[in-house]
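*Asks:* only geometry, no sequence info:
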């Protein structure tokens, strides 16, 4: 496990992309794309890589300035948390998309799997090297997990979803090993569909996750999620999140070191953390359903509640989810409150 100070702070994954980089109005009124969505970018292809690097540097510096302990790259190069890696694998039909039902019950275009899923070359290793080169603090990168990618694809090749998930897991495993080789301290798998498809998860999710992390030799995390709180579906608003997880205790049997849970917005009963006795908890203390900024005292109170069920040595402090759909201004203020709230509790238990 990564050595760190007590109650370290980190981001979950995404950070607000600048308006000059991506069309945030379009982004904010749709679910994260499962297939490539190049038209979201405001910068033309010849200059896009350089622009994404500039935005990544901004995200790194913002985190450093507010005092975040474990730095992420903010996922500035991604149209969504999953589609960059999911569409870069072989076995994906390049001529047409598939269709799958999303967690809101709507049909969406998704990768169509028409051959064996394989990772032919590193996909995010250059992102890892860039992040490692530009901060002296511990760093964390995220990847979509094999169960979620399976749920977000149409199977036109494999005999069943489990078989497809195992090949996704092998592809993720190769990518995770490359990220650690590039100097990343923590690699996190994003698996929101453990919650959205809890019944299917019972059959093969733990097997796929363990296979994705087999022999990786670094600190690993996994984020389960109720969905982005600030995405606006047309003229409507996001529905209320559940109050409890449907797939959580099962993760104690996984090889993952750290489990990231949302707690602030859903007002999660922290007693549920007792279901993960062998894991470190990355605990969500920032409600991302609103731009309203918590006070450090509110954050400290949420941390104290978690400490009733988890020792301080097993608790990390984070927002509920990614901050992609928030403004940079509100994100900075919320993260500063999180850092200050963690410092309050750290002083109390020192």
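*Replies:* Received the coordinates, thanks. In this text, all values refer to a predicted model and were calculated from it rather than measured experimentally. Numbering: from 1, shown residues only.

*Asks:* alpha carbons only for contacts and neighbour counts from here, please
*Replies:* Will do.

*Asks:* so where do the helices sit in the protein?
*Replies:* Along the chain, the segments classed as helices by DSSP state H run 24-28, 45-66, 83-86, 125-133, 146-151, 161-181, 193-196, 198-212, 296-307, 328-349.

*Asks:* Identify the residues contacting residue 152.
*Replies:* Contact analysis of residue 152 by CA atoms under 8 Å, 6 or more residues apart in numbering lists 34, 100, 102, 110-111.

*Asks:* want to throw the residues you listed into TSV with neighbour count?
*Replies:* TSV is the format used below for those (neighbours: other CA atoms under 10 Å):
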residue	neighbour count
34	25
100	20
102	18
110	26
111	27
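
*Asks:* Can you give me the distance of residue 46 to residue 254?
*Replies:* Here residue 46 is placed at a distance of 42 Å from residue 254 (CA to CA, to the nearest Å).

*Asks:* Between these two, which is the more surrounded one?
*Replies:* residue 254 (18 against 8; other CA atoms under 10 Å).

*Asks:* got a list of what the more buried one touches?
*Replies:* Applying CA under 8 Å, 6+ apart to residue 254 gives the contacts 206, 209-210.

*Asks:* Export the residues you listed as JSON lines, with columns for distance to residue 1 and neighbour count.
*Replies:* JSON lines is the format used below for the contacts of residue 254 (distance: CA to CA, whole Å; neighbours: other CA atoms under 10 Å):
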{"residue": "206", "distance to residue 1": "20", "neighbour count": "20"}
{"residue": "209", "distance to residue 1": "18", "neighbour count": "27"}
{"residue": "210", "distance to residue 1": "17", "neighbour count": "18"}
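
*Asks:* any idea which of these is closest to residue 61?
*Replies:* residue 209 (32.0 Å; CA to CA).

*Asks:* ok, back up a step: residue 128: which of the contacts of residue 254 is nearest?
*Replies:* residue 209 (21.1 Å).

*Asks:* and residue 315, how many neighbours does it have?
*Replies:* 23.

*Asks:* my read: it touches residue 282, true?
*Replies:* Yes. Contact criterion CA atoms under 8 Å: residue 315 and residue 282 qualify, at 6.1 Å.

*Asks:* And the strands in the stretch 1-150 of the chain?
*Replies:* Using DSSP state E, counting those that start in this stretch, the strands of the stretch 1-150 of the chain run over 71-72, 90-92, 98-101, 107-110, 112-118, 139-144.

*Asks:* Turn the ones you listed into CSV, columns for distance to residue 178.
*Replies:* Formatted as CSV, the strands of the stretch 1-150 of the chain follow (distance: least, CA to CA, whole Å):
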stretch, distance to residue 178
strand 71-72, 17
strand 90-92, 18
strand 98-101, 29
strand 107-110, 26
strand 112-118, 15
strand 139-144, 12
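
*Asks:* try this one next to it:
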């Protein structure tokens, strides 16, 4: 194609709104407090304000620099809807033309009274969750382009030539799962030849509207899968050979964030694509030979980190860009990934220390960094002043107090192998059975209970001084009493205190540990309308005082049943924070683990008999290439065992993992050596229990039976069926009964009803397995 690619661009931009406007609009629509028109108006306003802001920050509004990367819920779901890829169990949702309306779209995402939603899992090595398409050998496809075309037209009317963005066909099918009942030999990639004509038709429609460039995100190409390499290479050739045919199309830009393409680069470059993005932060800098395969195309260098918030080293980045200059290869500058993984603007974080704030680069600042580096590529020397200023800030950061603390470093240096090892599990199990006297299939929850409007209001009033510390503590104690009484009334065997004092499972600890800071407005989308505020881990980590002990002890004083102490594990604290990059993650993980080890020991001294150390993000940080996975799993498991290994044999250590594919990391989960492990399983309909049985997992395990990320209430019969499937693969004496995750985001009405059904199902299955004939 003769259309030049923009000199500077980004791969995507946050879409929730700087003040979470989309979250509020979605939840108002779902609750019936706003109509469809109000939701669509707010979505349109967010899109147009995004285009205006990106123009202000330095992107060209007329040359396709600005990606149309907005989504009402999830970008993978959006592509599934464009392709009409609707599972058989939702076959009633499309209209006669195969089109899904807005409510049908949300039904796929959130389920309804009788059907669970699409499965949800982690998006590569990020804390974003995507919805997993379900595709069978007979799944019908039908192009539904209206949403894509409408956004293009809307942008054009506002004066912007945007770049439509979709999940590429190879990644879309690699991320899909086979529909239930499909032949075991079938994989969704078998349907590639069926979806390519739809992508091709969409390209024609976009060309008719004057679209010059279309972006296809293909992060699936940077990850190792079970698929044979030759099969993926053939799929790339087929897909982009077909899409590049003919002149009636926009230019094709393929983005490959989150890792290195490796040998797949040559195959992609050999097709007719016009520009290829490489992630130069997580991935390797290409050699001269690799650059050479892009002759006649544009190399889009993802040199600004889209996945972390620290100011770019512009001197190092400009040096890398200089090595990428090659004859007959155009060079453009971009972010390494979509900026959906970082907050909007560091400039509004006025409550942060100005020195710390000077180290930060959120989405808006990253756009500016891209623009500076693009000017360097175009005119070397013109931005030397900006490069030198960034270097001075980075040098000052390295010398700042708290970045390196000798006492913390001495403690980690003194660790010995015995600090990472707990006693024999058989002895521990016997000691715990004697101490706890729990029934078969004991019931518990994962930790948090719904955060009511009253609790959120009390926290806000306390923060601004409208409540005294004593008044705020009394409000939290009232909520803990309510939660403990509710669990006793429902019949739970192991209780939690509900975590009313915690705004977020990571931020709460960050607020109490040295080496961290927290933002006020640094929201990042996790899935749908769910947003988190990742903390800033900028220095050496230590614990100045106990964190959770008073709340756990208070809850235990209210009941004779055991109350779990609730901690967030070291890997999850790292995964859900923006972490310093000036030392190995393993070193930072050990610092966090030692702080948690101190908390475990204080909980024990206070009489806590069960302590849960959550690691929902264990698999999230798993490198996408197999060659890198063993080293990661080694240090991440060691960090967890460092945090928990000092616990006495009679203290039962739990951990929790959620929304990941667990089969590939079961050996590492086993290596955590937790006495009980709870896992997400409801939305995937208990798939994990087969892997547990095959692995011979020998400790306690609680595959979740209640999907808390959907508003639907599962029936007793539904939960009982899941438990009965679990018992067929895992001995009943190892099984626990629990939800998939914490209940913080749910309302009390649905929570109470669901938990009542959970306990009822557990009692029914317990009675069956204890009967002489068992479950048969």
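*Replies:* Nice, I can see it. This one's a predicted model, so the numbers in the text were calculated from it and none came from an experiment.

*Asks:* Would you pull the TM-score for this pair?
*Replies:* The TM-score (TM-score structural alignment, normalised by the length of structure 1) is 0.83; 322 aligned residues with a CA RMSD of 2.9 Å.

*Asks:* returning to what we had before: which of the contacts of residue 152 of structure 1 map to contacts in structure 2?
*Replies:* Mapping the contacts of residue 152 of structure 1 onto structure 2 (both residues aligned by TM-score structural alignment, their matches' CA atoms under 8 Å) leaves 110-111 still in contact.

*Asks:* possible to save the contacts of residue 152 of structure 1 as JSON lines with distance to residue 247 of structure 1?
*Replies:* As requested, the contacts of residue 152 of structure 1 are exported to JSON lines (distance: CA to CA, whole Å):
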{"residue": "34", "distance to residue 247 of structure 1": "23"}
{"residue": "100", "distance to residue 247 of structure 1": "21"}
{"residue": "102", "distance to residue 247 of structure 1": "18"}
{"residue": "110", "distance to residue 247 of structure 1": "24"}
{"residue": "111", "distance to residue 247 of structure 1": "25"}
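
*Asks:* closest to residue 55 of structure 1 among the contacts of residue 152 of structure 1?
*Replies:* Closest to residue 55 of structure 1, out of all of these and judged by CA to CA, is residue 34, at 22.3 Å.

*Asks:* Return the residue of structure 2 aligned against that closest one.
*Replies:* Taking TM-score structural alignment, the alignment leaves residue 34 of structure 1 unpaired with respect to structure 2.

*Asks:* Over to residue 324 of structure 1?
*Replies:* Using TM-score structural alignment, residue 324 of structure 1 pairs with residue 744 in structure 2.

*Asks:* Residue 126 of structure 1 too?
*Replies:* Residue 126 of structure 1 maps onto residue 550 in structure 2, by TM-score structural alignment.

*Asks:* that older thread, ok, the match of residue 324 of structure 1 to residue 335 of structure 2 distance?
*Replies:* Applying CA to CA to residue 744 of structure 2 and residue 335 of structure 2 gives a distance of 34 Å.

*Asks:* ok, back up a step: OK, contacts around the match of residue 324 of structure 1?
*Replies:* Contacts for residue 744 of structure 2 (CA under 8 Å, 6+ apart) come out as 448-451.

*Asks:* ok, for residue 121 of structure 2, nearest residue in space, not its chain neighbours?
*Replies:* Using CA to CA, 6 or more residues apart in numbering and skipping residues adjacent in sequence, the residue nearest residue 121 of structure 2 is residue 659, 4.7 Å away.

*Asks:* give the contact list for that neighbour.
*Replies:* Applying CA under 8 Å, 6+ apart, the residues contacting residue 659 of structure 2 are 120-122, 129, 616, 680.

*Asks:* corresponding residue for residue 24 of structure 2 in structure 1?
*Replies:* For residue 24 of structure 2, no equivalent position in structure 1 is identified, counting by TM-score structural alignment.

*Asks:* I misspoke; the intended subject was residue 571 of structure 2.
*Replies:* In structure 1, the residue matched to residue 571 of structure 2 (TM-score structural alignment) is residue 147.

*Asks:* Would you confirm that that match contacts residue 208?
*Replies:* Yes. Counting by CA under 8 Å, residue 147 of structure 1 touches residue 208, with 6.6 Å between them.

*Asks:* More neighbours: which of these two?
*Replies:* residue 147 (31 against 26).

*Asks:* Quick one: residues contacting that one.
*Replies:* 165, 191, 193-194, 201, 205, 208-209.

*Asks:* now residue 328 of structure 1
*Replies:* Contacts of residue 328 of structure 1 (CA under 8 Å, 6+ apart): 15-18.

*Asks:* Of those - the most surrounded one?
*Replies:* Counting by other CA under 10 Å, top hit in these: residue 15 with 29 neighbours.

*Asks:* hmm, back to that, okay if I get the contacts of residue 328 of structure 1 as CSV plus distance to residue 134 of structure 1?
*Replies:* Formatted as CSV, the contacts of residue 328 of structure 1 follow (distance: CA to CA, whole Å):
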residue, distance to residue 134 of structure 1
15, 17
16, 19
17, 18
18, 19
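
*Asks:* sorry, back to before: in JSON lines, list the contacts of residue 254 of structure 1 along with distance to residue 250 of structure 1.
*Replies:* Converted to JSON lines, the contacts of residue 254 of structure 1 look like this (distance: CA to CA, whole Å):
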{"residue": "206", "distance to residue 250 of structure 1": "8"}
{"residue": "209", "distance to residue 250 of structure 1": "12"}
{"residue": "210", "distance to residue 250 of structure 1": "12"}
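
*Asks:* Out of these, which comes closest to residue 28 of structure 1?
*Replies:* residue 209 (29.8 Å).

*Asks:* Give me the aligned partner of the closest one over in structure 2.
*Replies:* Counting by TM-score structural alignment, residue 209 of structure 1 lines up with residue 640 in structure 2.
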